[in-house]
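Peer 1: Structure of the sequence below:
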Amino acid sequence: MGLLSLGTPLKWSEAKEFADHVRSHGIDQFLSIYHKMKDKQKDCLLWGDEVEYIVVSYDEQNKNAKISLRVFEMLAILQKDEQDWLKDPEHVPAPATSWRPEYGRFMLEGTPGSPYGSSLRDLLLVEPNMKLRRELALKTMRPNEVPLTIVSYPRLGCQGEFLDPHHEPNGDACRSLFVPDEIINPHARFPTLTANIRRRRGSKVAINMPIFKDRNTPSPFIDPTIPWDRDIFPEDKEAKEGAAKPDHIYMDAMAFGMGCCCLQITFQACNVTEARRLYDQLVPVGPIMLALTGAAPIYRGYLSDVDCRWNVIASSVDDRTPEERALKPLEHDRFVINKSRYDSVDSYISTGPLFKPKYNDIDLVYDKKIYDKLRSNDIDDQLAKHVSHLFIRDPLVIFKELLDQDDSVSSDHFENIQSTNWQTLRFKPPPPNSNIGWRVEFRSMEIQITDFENTAFAIFIVLLTRAIISFNLNFYIPISKVDENMQNAHKRGAVLNEKFYFRKNVFTKQKPSSRQPSPSTSTSTSNADINGASNGNTPDDDEDQDAYELMTINEIINGKSGGFIGLIPLINSYLNSVNVDIETRCQLSKYLDLISRRADGSLMTAATWMRQFVQNHPAYKHDSVVSQEINYDLMKTIEKISSGELEIPELLGKQ
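Peer 2: Predicted structure coming up:
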């Protein structure tokens, strides 16, 4: 999460009057940035990761694992060193760390203090830096508190005490039946964002995740813990009127989604062309990595029938009106919009030779007026449609003091809308007046329990981008198939039980990029070299060049005999083609082995392990309920795993 603006936020009734103003000036700001920076070049790749933590507070006397709302006390300590470094950037210590708040007052976001470079040796800095972040966070906490890298707190919104300190759920911002406003980041942006989503939508958000049906789970499952007859706010009646679906876990607030943690990787590309190319090639990878990192099977104290967080967050910020959701004819709104503003990518954006219009095969909704303005200012069709699609959304939080800006030096209005389109990939222009280049943010992965796992997945994505650039790989499939993959990725046990569309032939007859990913690792590898490692995967003519098929995660990651080479073999071919010392290669192999074994099922995903932990717990009654006792033991066990005190071979293998 970036730096937060200060000022007076407008309620939706006031903010909507300035929506067109923000959109118009946001486009002017984008045009200013684009034309100033379109020729900007960088010599090498820079990248960084974002790790998010949930702070758990143990009540040992009552055997209860709560979530702590003291994060801002911790941040004050953690950010002090960072502020000192900013005064003297030439002497930032290595490794350094950087800390930011998140949506939840129980969440921390930690990043490396400066980006990692292009050297393969830099990859070995990642795990020590993640370990340092965890150690520094822990030092700011009380003896009964611990930072855990878990996607979602399993009993968020349960009856009884799950917060430290306790607050009743009767706040005016979210008006939730289950969680209080005190759970929200106190910065004015966040309560306003929460309330304005509800006000714009015309109702509370409605999140329904399918319940996991165990042998003693009632059928139909009607949640007895929902306060059906509460009468504090007008929205309280929504649960009874159909917002809460039978056989589903019902949640009604932004905190259930934006209170989830993830692992995000941001890359700085050589230039805008390369950034757009990497964005496109990573779009089909997003759902695969969502399934492979699945780590969120429990919501509001119940086992769900999904393994991932994505649809929970999508529903938690879905501000679309009934008209925009096609529940009513369009009368007051401009568009029918088929997705939440937090969802998968809707279009490819590269104009490179590998792209073909047929890949953008869904009906993209975009603002024609904005599109025409972009096109008349020399923005190509692909990028103009991407930006004008983002700008069908309204700005949700507008600060009165920031309405009038100098569009030649500010990007606040552009970022207001850009940053509240939360997709699996984000294409990020350079900030004004900075030395930062064109970037791509990979956003689909779930946070993992240990620093080793998070390092492995971060490094896997980084190495995959280098293989894409080095071998000119082509992962394009139709966007509609990416959407299908996203839904399959959520399903329980998707890694082993589902199949996903993926391109059969990822090689191209065109020459590889003349610029290798790292100046220090130049290579003479050609397409012939990599094709020779592909088991005859490359056709001799153009027939079947664009074919894709349903594959298992194992086949996509590890490859299959006589078929797709696999992403890890591609990465290994890249590593074979560059100068890498033995120590680095051995350590990288350990990380890649974790990914490979998660894909082939010899190691469990975190979601599968958590589900089995609950089902095997002596207090579990096979009724889908994750009780306070079970949750306490689960959090304690996760703490021991993350600290290295407890080894779980079926999750991590032998370390």
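Peer 1: okay, CA-based contacts and neighbour counts for the rest of this
Peer 2: Fine.
Peer 1: quick one: Lys621 and Asn216 touch, right?
Peer 2: Yes: applying C-alpha atoms under 8 Å, one finds Lys621 in contact with Asn216, separated by 7.3 Å.
Peer 1: If you count surrounding residues, which of those two has more?
Peer 2: Neighbour tally, Lys621 and Asn216, criterion other C-alpha atoms under 10 Å: the higher count belongs to Lys621, 17 against 11.
Peer 1: Identify, by residue count, the longest helix of this protein.
Peer 2: The longest helix of the chain (DSSP state H) is helix 451-471.
Peer 1: Show me the contact partners of the next helix or strand after that one.
Peer 2: Following helix 451-471 in sequence order, the next helix or strand is helix 479-490 (DSSP states H and E). Applying C-alpha atoms under 8 Å, 6 or more residues apart in numbering, the set of residues contacting helix 479-490 from outside is 283-284, 286-288, 290-291, 294, 306-311, 344-348, 359-362, 494-495, 498-501.
Peer 1: Another for comparison:
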Amino acid sequence: MIEGTPGKPYGHLPSHFNLVEANMRLRRQQGQDLLDKDEYVISTSTFPRNGCPKFTFPTYAPKPGVSASSSLFFPDEAIYPDHPRFRTLTRNIRERRKAKVVINVPIFVDKNTPRPFREDLSVYGDDNGTSEAASVEDCIYLDAMGLGMGCSCLQVTFQAQSIDEARFLYDQLTPLTPIMLAISAACPVWRGYLADVDCRWNILCAATDDRTAEERGFEPLKNDRFLIPKSRYSPIDCYISPESAKFNDIDVVQDMDVFQELTSNGIDHLLAQHIAHLFIRDTLVLFEEKLDLDDEKDTEHFENINSTNWQSMRFKPPPLNSNIGWRVEFRPTELQMTDFENAALVTFVVLLTRAIMTYNLNLLIPISNVDKNMQFAQQRDAIRHQKFHFRKSLSTGQTPETPSMAFVKKPLFDNTEGESEDRLMTVNEIINGSDQFVGLLNIVQDYLNNIEIDADTRCTVNQYLNLISKRAAGTLLTNAAWMRQFVENHPKYKHNSVVTDEITYDLLWKMHKISAGEEDCQLVLPRMASKTSLDIPRAVERADNELETKRSLLISSTHSNNNNTNETSGES
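Peer 2: The predicted structure is shown next:
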């Protein structure tokens, strides 16, 4: 698995949206250039036979009794060897938990799948019966961090103008996390078996679950401090903006010593609660040379905790002595097989954040319903068959009274006193709208109609939004649905839930051809010819920068008149 990031952040201009796909393509090619002629970079969320016999090249045998993970399926040699962090993470999660991680993925029951489905795990090695006891009937059993964290995803980091804007974005994007998980679903095969789920999320949660039996509630608290309901990889537990407080409807476990220290030093209770919640987890990896640091000058210890709370959103304070501002990371989206799809998902999320801020919209729903939505999103073909809790009306008292925003203020399931502010909707309703709900795409299109954007960028963005619209409507398949269909239609598939080496080879080769533009896949992708480029035309950049300078002067003037001088500025 390779993590690829842009060499520098994208800018604030609309035309920067036209760079994203080209930059992704460049990074993939840079990876490809390092490989031999018969090796290929495949953009996919999970390798379908990860954990199967001989799934690596060269082949290594797992050593359950002595390896870092003690896995029946995942050899230590598959863990990146050139930095101690990765093997140490694997070992420390197992040792802190005092047991191997346990992952049971529901199997897809086809017409020839044995019932009940139960593997003979003894053929994989001897772990003193641990796996046999932990595995569940009609499930695919996994037992290693690398079988979850060996997945790939599509994460987006935004830089905000101030801490307040970062907190606002963190909260407003949270209800979108399960919706984007469902739209991007790309993981229907695990350890060579078709699963009855389409996403990686719960597998990741289980693969990194270092909670002890006491912390999981299986034994009374005696040696540990907290009963912790979720893994350290999980959906977030609380909103962090003051306006969002009423939607925090689940108990938040927190280190009260940390909470008291923060509040006594002027941090409001919601942000203090978020930080104190992070500190219920232990540090997983700490290098000897990093033990004794001056916390007045170095934030390494905080970053260590923050970066190993792998949640659906991440709030990222600026590093000390840096020009990096307040950031928010959107983390649930699954990786797609083409750069076009990945760019489309990124672009949609970023455009939606700009529309939310421009129109002062409100997407908040109770956190408990976000948790429910995360479970709905992972179900097989959730886009077509599931409904999600979503806010009925997005307008607020600050939403502008303009003709272009009239559609946001239409009835939208008018609330009455005491009535819930959200209701169950399909992904199609949420994205494309209905007679009763505006639809997020309509808001984004309205935003685009009211900004200056060059023709090439608008052409590219329209194609991205067309993909999002058709996938939400179910007229284009998710990657997971297409992969499932490919397996089921393969001539060597025996309708027994088994995805063989040969089927996997043919699937990945097909994905490579599609991603390289050598074959069409109209079940997944519309006919596309985006005008993405690695460069912004000089004339466009000059005109946009002139416009941005005028806006900055206006904003500076406004802030001066309002005595609003304490915001931390930063690039978008």
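Peer 1: So how do I select the buried members of the contacts of helix 479-490 of the first structure in PyMOL?
Peer 2: This is how PyMOL selects the buried members of these, with burial counted by 16 or more other C-alpha atoms under 10 Å:
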select buried, resi 283+284+286+287+288+290+291+294+306+307+308+309+310+311+344+345+346+347+348+359+360+494+495+498+499+500+501
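Peer 1: Mind checking what secondary structure Ala315 of the second structure has?
Peer 2: Not quite, residue 315 of the second structure is Phe, not Ala. What DSSP: H, G, I helix; E, B strand; the rest coil gives for Phe315 of the second structure is strand.
Peer 1: could you point out the longest helix in the second structure?
Peer 2: In terms of residue count, the longest helix belonging to the second structure (DSSP H) is helix 538-561.
Peer 1: List the buried residues in that one.
Peer 2: For helix 538-561 of the second structure, burial by neighbour count (16+ other C-alpha under 10 Å) applies to Glu541, Asp544.
Peer 1: Could you tell me where that helix falls in the first structure?
Peer 2: With the alignment judged by TM-score structural alignment, no segment of the first structure is matched to helix 538-561 of the second structure.
Peer 1: can you list contacts of stretch 407-424 of the first structure?
Peer 2: Around stretch 407-424 of the first structure, the neighbours that count as contacts under C-alpha under 8 Å, 6+ apart are 22-23, 25-30, 32-33, 283, 286, 341-345, 390-391, 393-398, 431-433, 442-444.
Peer 1: and the residues you listed, which of them are in strands?
Peer 2: For the contacts of stretch 407-424 of the first structure, membership in strands holds for Tyr342, Asp343, Phe442, with DSSP state E as the criterion.
Peer 1: aligned partner of the last one in the second structure?
Peer 2: It refers to Phe442 of the first structure. Structural correspondence for Phe442 of the first structure with respect to the second structure (TM-score structural alignment): Phe330.
Peer 1: In this structure its match contacts Leu345, no?
Peer 2: No: assessed by C-alpha under 8 Å, Phe330 of the second structure is found out of contact with Leu345, at 11.4 Å.
Peer 1: related to what we said a few turns ago, ok, and the most crowded of the ones in strands among the contacts of stretch 407-424 of the first structure?
Peer 2: In terms of neighbours by other C-alpha under 10 Å, those top out with Phe442 at 24 neighbours.
Peer 1: Assign Thr157 of the second structure to helix, strand or coil.
Peer 2: Following three-state DSSP, Thr157 of the second structure is assigned to strand.
Peer 1: since we're on the aligned residue in the first structure for it, how many residues are nearby?
Peer 2: By TM-score structural alignment, Thr157 of the second structure lines up with Thr266 in the first structure. Using other C-alpha under 10 Å as the criterion, Thr266 of the first structure is surrounded by 22 other residues.
Peer 1: list the contacts for the closest residue to Thr266 of the first structure other than its chain neighbours?
Peer 2: Ranked by C-alpha to C-alpha, 6 or more residues apart in numbering and with sequence neighbours excluded, the top spatial neighbour of Thr266 of the first structure is Glu441, at 4.2 Å. Going by C-alpha under 8 Å, 6+ apart, Glu441 of the first structure touches Gln264, Ile265, Thr266, Phe267, Leu425, Arg426, Phe427, Lys428.
Peer 1: quick one: the fourth one from Ser344 of the first structure, how far?
Peer 2: So that's Phe267 of the first structure. Using C-alpha to C-alpha, to the nearest Å, one gets 19 Å for the distance from Phe267 of the first structure to Ser344 of the first structure.
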